[in-house]
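J.: Sequence first, predicted coordinates after that:
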Amino acid sequence: MNNNIKQVNYFERGDVMALMAEYIKYINSKSFTNNTKEAYISDCNMFLNYVQELNIEFYDIDNILVIKYLNNLKMQKKANSTITRNLSSINNLLGFMYKKKIIKEPVNTEFEVPIKVRPVPVTLTVEEVDLLLNTQDLTTFKGLRDKAMLELMYACGVKVSELLSLSIYDMDLDRRQIFLRKNNRKTRVIPIGKIALKYLKVYMKERENYQKNTSDLVFFNLKGNKLTRQGFWKLIKEYSREANIEKNINTYTLRHSFAIHLIENGADITAVQRILGHKNLMATAIYKDVIDNYKIKEVYENSHPRAK
């Protein structure tokens, strides 16, 4: 192990060598084994070089960046044990950086490994969502039901299973919120947006008068029975065709779009995690990747002379 890197007493922002020199002094003062020290130095060097390649300043390092780096290792087919070790190394480095006031706040990297590389979700633009949610025939019970159902899904980011299992007792329209239960307990309280609330109230009035309404479910099929996932998928496909949306959308597209649009408009990713009911922040971080990719594409198309 090479411990003869020149030591410095200051940190130039983005200076990996200066930071690693001080970090090596720090870990040499600890009772780590030589193997652990070598692993920490190697792993942290690679992580900081990754940060430098992205032109990110040290003080901008956050948990989302760590997640992206670990997912990058997963895409390189690194073993889960290697990824777990890297997470431990980075945790130690970030703790050191916080003590040295190189980063302003401690970075929460307490998430699960191994990491699964999730496929990039199909999402809609705000304009496409408007098109999709304006294709229902509001003169029919089915159209009102579908309008209220889709508006609620986009407003609250619920899963299909949660939407189709929603009971009239899981809603408080006066307080504009729904309760999503797990194991018969209320686990998440999600606010309902004004537009979704408007159509939900209209639908609920018609629902009271619907002759085949014998269920506590908010939404049911025209026979009064519980809607199936397949039935929901069919109506999503039907409305996407009517709206001339060419994307291959599925039953989760509105949920994904909900998350993307929240984060794009400045919502804190941990708040979005809680709304979506994700146990692990890494499941939510994929939406940040989608947004970053959008921005890169936009910058390229607007800047490169041969992009268009």
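T.: That came through, no problem.
J.: use CA for all of it now, contacts and neighbours both
T.: OK.
J.: Contacts for the top helix by length along the chain next, please.
T.: The single longest helix within the chain, with elements called by DSSP state H, is helix 281-303. The contact list for helix 281-303, computed with CA atoms under 8 Å, 6 or more residues apart in numbering, reads 64, 67-68, 111, 118, 120, 256, 259-260, 263-264, 269-270, 272-273, 278, 307-308.
J.: Show the buried residues in these.
T.: 64, 67, 68, 256, 259, 260, 263, 269, 272, 273 (16 or more other CA atoms under 10 Å).
J.: from those residues, which is closest to residue 233?
T.: residue 256 (15.1 Å; CA to CA).
J.: residues touching that closest one, list them.
T.: 121, 122, 123, 157, 287.
J.: swap in residue 197?
T.: 152, 173, 176.
J.: another one to put next to it:
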Amino acid sequence: MLTPEALPLAREVEAFSQFLKIEKQLSERTLDAYRRDLRKLQEYAHTRNLQSLDTINHQEIRLLLAQQHRSGNGGKTLARWLSALRSFFRFAIKRGWLEANPADGLQAPKSPKKLPKTLDVDQAGQFVQLDGDDFISLRDGAMVELMYSSGLRLAELVSTNVQDIDLTGASIRVTGKGNKQRELPVGRFAVAAVKRYLGVRELHANATEPALFVSQRGNRISHRSVQARLEQISLRQGMGQPVHPHMLRHSFASHMLESSSDLRLVQELLGHANISTTQVYTHLDFQHLAKVYDSAHPRAQRRRQDDDTE
């Protein structure tokens, strides 16, 4: 396997990485994503013996795009990849290495819209009812109750500090995408679960740690740890499928829409900048209504019975 330094365009990719790190001040996680996307270009250039930027033209990028699509990459993945390439080529043009952007005009194929998986109300209730009074059980119980109660993103849950939650006022202040803050209500079950957890948190948290949820080492719990804990809870609660943090958020949104039919309210609670992002839950709501219709409407029942006898 070739090292990054041995691949074509190594100098240009490294210069671009330094630009993103120093001038754009992107996080290491985002930088890694750019490097992975550009490595695909470098490996393709190696197989095609394209050793310089000026040999990579529009047709080569089109061929690589088709190749990745055939290998199973979806529309969103390919759109992100094309975006990374366009940024890299724009950087190359500013440096005088290229005259035109070979990725311009290319579009990723559209992926079929997948509806997010959700738990129904009974399943959600089953999942969040955790037993145990030890530190881990109380912490996990507070986490899942809070995620489901307020529709939090994983990053919002992990970044929450003790001072951000007001148990008396039953509210929480979170920082969402784009560093936008919003205040959310917290349900009574979540309030009770957090109160129980706070009773043991101080015995485990480091003295200067502001995070609401901490690991056994006393530091802020990581994203991966929360995901792993939810996977284990899924098994213990007999869910029959792994429940991930975003599934609780989807379930929160779906259940709120089923009860209120207020799309703007759900948009506000979820922190969506565009209501079109929230509208996916109207499809979930329709699925719920269709299921109720099929089980309740006499003509729907007759149709199903007739179908069974054919």
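T.: Arrived safely, thanks for sending. Computed from a predicted model, the values in this text were never measured in an experiment.
J.: Kindly check the end-to-end length of stretch 228-243 of the second structure for me.
T.: Using CA to CA, to the nearest Å, the end-to-end distance of stretch 228-243 of the second structure comes to 10 Å.
J.: what's the answer for stretch 221-234 of the first structure, then?
T.: End to end - CA to CA - stretch 221-234 of the first structure spans 13 Å.
J.: contacts for it?
T.: By CA under 8 Å, 6+ apart, stretch 221-234 of the first structure touches 142, 160-161, 164, 212-215, 217, 219-220, 250-251.
J.: Trace it over to the second structure and give me the residue numbers.
T.: Residues 215-228 of the second structure are the counterpart of stretch 221-234 of the first structure, counting by TM-score structural alignment.
J.: List only buried entries from the contacts of stretch 221-234 of the first structure.
T.: Here, 16+ other CA under 10 Å leaves 142, 160, 164, 213, 217, 219, 220, 250, 251 buried among those.
J.: Check those and tell me the two furthest apart.
T.: Among these, 213 and 250 lie farthest apart (CA to CA), at 27.8 Å.
J.: What segments of the second structure are helices?
T.: Under DSSP H, the second structure gives helices at 10-18, 28-47, 58-70, 75-94, 121-128, 135-150, 154-159, 188-201, 223-236, 245-260, 263-270, 275-278, 280-296, 298-309.
J.: Compare the ones you listed and report which one is nearest to residue 181 of the second structure.
T.: Of the helices of the second structure, nearest to residue 181 of the second structure by CA to CA is helix 154-159, at 10.0 Å.
J.: Identify the residue range in the first structure corresponding to the closest one.
T.: Helix 154-159 of the second structure covers residues 160-165 of the first structure once aligned (TM-score structural alignment).
J.: what comes into contact with the matching stretch?
T.: Residues contacting stretch 160-165 of the first structure (CA under 8 Å, 6+ apart): 149, 153, 180, 217-220, 226-229, 251-252.
J.: Would you check how far apart the spatially most central residue of the second structure and residue 185 of the second structure are?
T.: The second structure has residue 246 as the residue nearest its centroid, 6.5 Å off, counting by CA atoms, centre = their mean. Residue 246 of the second structure sits at a distance of 18 Å from residue 185 of the second structure (criterion: CA to CA).
J.: Repeat that for residue 282 of the second structure.
T.: Counting by CA to CA, the gap from residue 282 of the second structure to residue 185 of the second structure is 22 Å.
J.: what does residue 30 of the second structure give?
T.: The value you get for residue 30 of the second structure to residue 185 of the second structure, if CA to CA is used, is 32 Å.
J.: just residue 170 of the second structure next, same as before
T.: 6 Å.
J.: before we move on, what about residue 93 of the second structure?
T.: Distance from residue 93 of the second structure to residue 185 of the second structure, by CA to CA: 49 Å.
J.: re the thing from before, among the contacts of residue 197 of the first structure, name the buried ones.
T.: residue 152.
J.: quick check, nearest of the contacts of residue 197 of the first structure to residue 245 of the first structure?
T.: residue 152 (20.1 Å).
J.: just checking, that closest one touches residue 192?
T.: Yes - counting by CA atoms under 8 Å, residue 192 is a contact partner of residue 152 of the first structure at 7.2 Å.
J.: Any idea which of the helices of the second structure gets closest to residue 179 of the second structure?
T.: helix 154-159 (10.3 Å).
J.: For the closest one, give me the average deviation versus the first structure.
T.: Following superposition, helix 154-159 of the second structure is found to deviate from the first structure by 0.4 Å on average (mean CA distance after the TM-score superposition for the first structure).
J.: and that helix, how far from the chain's centre?
T.: Here helix 154-159 of the second structure is found 11 Å from its chain centre; the criterion is CA atoms, centre = their mean, to the nearest Å.
J.: on that earlier part again, any idea what the residue nearest to the centre of the second structure aligns with in the first structure?
T.: Checking TM-score structural alignment: residue 246 of the second structure goes with residue 252.
J.: Please enumerate the helices of the stretch 1-150 of the first structure.
T.: 16-28, 34-53, 63-75, 80-99, 126-132, 141-156 (DSSP state H, counting those that start in this stretch).
J.: mind listing what the aligned partner of residue 271 of the second structure in the first structure touches?
T.: Superposed on the first structure with TM-score structural alignment, residue 271 of the second structure falls opposite residue 277. Counting by CA under 8 Å, 6+ apart, residue 277 of the first structure touches residue 188.
J.: could you redo the last one with a cut-off of 10 Å?
T.: By CA atoms under 10 Å, 6 or more residues apart in numbering, residue 277 of the first structure lies in contact with 157, 158, 159, 180, 187, 188, 271, 283, 284.
J.: Buried by neighbour count, from these: which ones?
T.: For the contacts of residue 277 of the first structure, buried by 16+ other CA under 10 Å: 157, 158, 159, 180, 283, 284.
J.: still on that earlier bit, list just the nearest of the contacts of residue 256 of the first structure to residue 47 of the first structure.
T.: residue 287 (21.7 Å).
J.: Trace the closest one over to the second structure, please.
T.: In the second structure, residue 287 of the first structure lands on residue 281 (TM-score structural alignment).
J.: and what of residue 45 of the first structure?
T.: Checking TM-score structural alignment: residue 45 of the first structure goes with nothing.
J.: What about residue 45 of the first structure, how many residues nearby?
T.: 17 (other CA atoms under 10 Å).
J.: With residue 86 of the second structure instead?
T.: For residue 86 of the second structure, the count of nearby residues is 17 (other CA under 10 Å).
J.: any idea how far it lies from residue 44 of the second structure?
T.: 16 Å.
J.: Please apply the same query to residue 254 of the second structure.
T.: Distance from residue 254 of the second structure to residue 44 of the second structure, counting by CA to CA: 43 Å.
J.: next one: residue 273 of the second structure
T.: 37 Å.
J.: Could you check which of the two has the larger neighbour count?
T.: Comparing residue 273 of the second structure with residue 44 by other CA under 10 Å, the one with more neighbours is residue 44, at 19 against 13.
J.: Brilliant, that's me finished.
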